[in-house]
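S.K.: here's my sequence, what's the structure:
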Amino acid sequence: MILSGITFAAAGTLPGFVYAAAATPRRLVFIIQRGAADGLATVAPTGDPAFAAARRTLADETARGAKLDTMFTLHPALATTAGLYSCQQAHFAQAVATAYRDRSHFDGQNMLEGGGSRPYGRSDGWVGRLLTLLPTAERDAIAIAPAVPLALRGPVQVGTYAASRLPQADGDLIARLSVLYAEDPLLHPLWDSAVRTQELAGDIGGNNGRNGADLGKLAASLMLPADGARVMMVETGGWDTHSGQRGRLNAQLRGLDQLIGALQSGLGPAWNDTLVIVATEFGRTVEVNGTGGTDHGTASTAMLLGGNLALGGKVSADWPGLTPAGRLDGRDLRPTRSLESVIAAAVAHHYALDPKRVMTTLYPDD
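M.R.: A predicted model of the protein is given here:
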């Protein structure tokens, strides 16, 4: 059913699990970067001697960024995130990837969300399975998305905040409906809210990053109330930078940074009990292509943010190097750690759950 812009649905069945012992005030936000975000630009390995030569025209974009350690520099568009890092409220896991090794966005996103060992191997998702480990009072979950994403599917009922049909409608139809509803006192504000939500999720880099800030405010408003969501998934798109990457990625990262900043500000003291996970389906090539962009790659960067991180203020990486011999297939950043293990460890620490149980619940096919 649909209630005040929130669609409720349930999907899939799973056997019973042992739940966490007691209710907590903890919150979890999973931000997916659809399109394969460039981890080598986000957390740039400026200390690697091969970096500047491989990245050529893109290498100097990190010059103004915050130095994270002797090896890595954060993209300058992530200024708020850099501040969180200095306060031990951000952690970056570099050279990570799911078990997926091909380069299809659809298959890669399915693996990231489903947590299976192969594309389309599961009909439920890792976040949906996580909910079964939480006390009943802490299972309220919602996605800022037009439909329940695979990551949230499972036996626990979850919600979505968006108009369910907007992504299938073209711009002309949306404009005509906006005119049609303009004078309707009931439908006009609901329609405007739905259109705005779609715009925010689809273009977080728009309006000089303000779309990202508005999306973060919306997310916080849905989570902060006592009866609000405790688990959330936020969909962001636009990360596929095959050409003209420099300006486009700068806008995307600025929007993500403002999303994170607005979420932190909006949650207030609740930020100290919040874990934010930012991840993408795979990374991008080490070398720049002929149109100033990068192509589909393998390993990338995951971000962990919040007020109670196990390794806040650090970059974790078993760095493989960027020389041709160190790359995967001679072209990609070689993954040296599984994204699945990064997510499971962060979730286990956040909820004070047994790490082995979390890993086997979130990723039962591994």
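
S.K.: alpha carbons only for contacts and neighbour counts from here, please
M.R.: OK.

S.K.: and the longest helix that the chain contains, what does it pack onto?
M.R.: Looking across the chain with DSSP state H, the single longest helix is helix 245-267. Judged by 3 or more Cα pairs under 8 Å, 6 or more residues apart in numbering; DSSP states H and E, the packing partners of helix 245-267 are helix 79-86, helix 210-223.

S.K.: for comparison, sequence B:
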Amino acid sequence: MTCELMTPTRRAVLGASGALFAWAFIPRFAHAAGGRDPRFVTIILRGALDGLTAVPPVGDPDYETLRQQIAMTTSGPQAALPLDSFFALHPSMPNFNRLYRAGQAAVVHASATPYRDRSHFDGQDVLESGYETPGRVESGWLNRMLEGLPKGDKVAPGASAIRGLSVGANAPLVIRGKAPVLGWSPSNLQPVSDDLPPRLMDLYNHTDPLFAKILAEGISTGKIAAGLDVKARGGPGDPTGMEQMARGAARLLAQDDGPRVAALAFEGWDTHAGEVERLNKLLVGLDNSLAAFQQELGPAWKDTAILVATEFGRTAQVNGTQGTDHGTGTTAFLAGGAIKGGRVIADWPGLKQVQLRDGRDLAATTDLRAVVKGIAVDLLGASPAVLTRDVFPGSDHVLPMKGLIA
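M.R.: Below is the predicted model of the structure:
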């Protein structure tokens, strides 16, 4: 099967360039639970993660028959890591497993957005826009959520509420919108000489003071996020690139006057062929990224929630090229010191032929919007009414999931 090419549009590039380096100060949330100074990170996995491989339901009697040669077991050299008596975790995710055992990570299985077709473009649009159907808006739910959050006690008259952080060369739709956003992306260029930044600053201080201010903030951002201890550089579809993006983001989020909400997008999760080898590599990158957030956030980790989501799942049965095709239900990951973890949250639909959606997909029983709403309300102090009206329009029937935040 040939997939749509997911290349950045000119509009996306312009959206990213508009998310420039600028904010005066970042206030604390006004009503964060327990007086917290929270962080919320959303990681989008572009291409549709196979949740039945990432978190295999090894206790389901129909799992091995459906998965055939790519079925995972909890024994042998490549054994999955048991999470409970029914679910296991892909062996490429030991850091997530460690967080899970520490009560700082959870899985939401058989989950999905309201989208029920199989186009990457439309699925990602629904996932990131927050609307029930594609093609509605050019803003994302995370940015609209920023607009609606209560202002903190450090906000000066007329100042905006909490600012966001977009990581990557192109700002993900989920964080594009009216709320101000800081943009940062790892550089693939060779480092410049130490004397170049001050020389540029001196030049623009005399010729263009406004640009000099923006340049100074950009240099400051780069200094905070750079210095990554990696010998090789990669993109958002490479394990090294994923970790690099996560470390830079975490360093910015860890600052007392830094952003508190961030969005990243990792690519390459479309596994039509050779799924085993491909996911072995990609899940290492995701797993190392979560560990990087914990390491770099330091004390702020205890008040952090990370959501990892994808546009839809994949078929329950394996195709003829040792891969899986576009499906429906999938897996979302939660991690962070603020997460009430150590559990798999699932209303398991089963894998019998009659239980599969359209006779081919894992049925979705949990609405991803309920997960986001639960985190937004209990960690960030968001208004349920604002979430329903502005952030996820048309979601009146989707209530915030309780008990996700410790």
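
S.K.: TM-score of the superposition?
M.R.: Once the chains are laid over each other, their TM-score by TM-score structural alignment, normalised by the length of structure 1 reads 0.82; 329 aligned residues with a Cα RMSD of 2.8 Å.

S.K.: name the stretch among the helices and strands packed on helix 245-267 of structure 1 that sits most buried.
M.R.: The highest mean neighbour count among those, using mean count of other Cα atoms under 10 Å, belongs to helix 210-223: a mean of 24.

S.K.: just to revisit the earlier point, contact partners of the longest helix of structure 1?
M.R.: Helix 245-267 of structure 1 is contacted by residues 42, 58, 61, 77-81, 203-206, 208-217, 219-221, 223-224, 238-239, 241, 271, 292-294 when judged by Cα atoms under 8 Å, 6 or more residues apart in numbering.

S.K.: middle-most residue in structure 2, spatially?
M.R.: In structure 2, the centroid-proximal residue (Cα atoms, centre = their mean) is residue 43; its distance is 1.1 Å.

S.K.: that older thread, now distance to residue 364 of structure 1 too, for the helices and strands packed on helix 245-267 of structure 1, in a markdown table please.
M.R.: A markdown table is the format used below for those (distance: least, Cα to Cα, whole Å):
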| stretch | distance to residue 364 of structure 1 |
| --- | --- |
| helix 79-86 | 32 |
| helix 210-223 | 29 |
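
S.K.: identify whichever of the ones you listed lies nearest to residue 298 of structure 1.
M.R.: helix 79-86 (24.0 Å; Cα to Cα).

S.K.: one step back: and the longest helix of structure 1, how far from structure 2 on average?
M.R.: For helix 245-267 of structure 1, the mean deviation from structure 2 after alignment is 0.5 Å (mean Cα distance after the TM-score superposition for structure 1).

S.K.: report the aligned residue range of structure 2 for that helix.
M.R.: Helix 245-267 of structure 1 corresponds to residues 275-297 in structure 2, going by TM-score structural alignment.

S.K.: so stretch 326-335 of structure 1 matches what in structure 2?
M.R.: Going by TM-score structural alignment, stretch 326-335 of structure 1 sits over residues 355-364 in structure 2.

S.K.: so what's the residue count around the nearest residue to residue 253 of structure 2 once chain neighbours are set aside?
M.R.: Using Cα to Cα, 6 or more residues apart in numbering and skipping the chain neighbours, the partner closest in space to residue 253 of structure 2 is residue 259 (5.3 Å). Residue 259 of structure 2 sits with 26 neighbouring residues when counted by other Cα atoms under 10 Å.

S.K.: ok but residue 259 of structure 2 is inside a strand, no?
M.R.: No - with DSSP: H, G, I helix; E, B strand; the rest coil as the criterion, residue 259 of structure 2 is located in coil rather than a strand.
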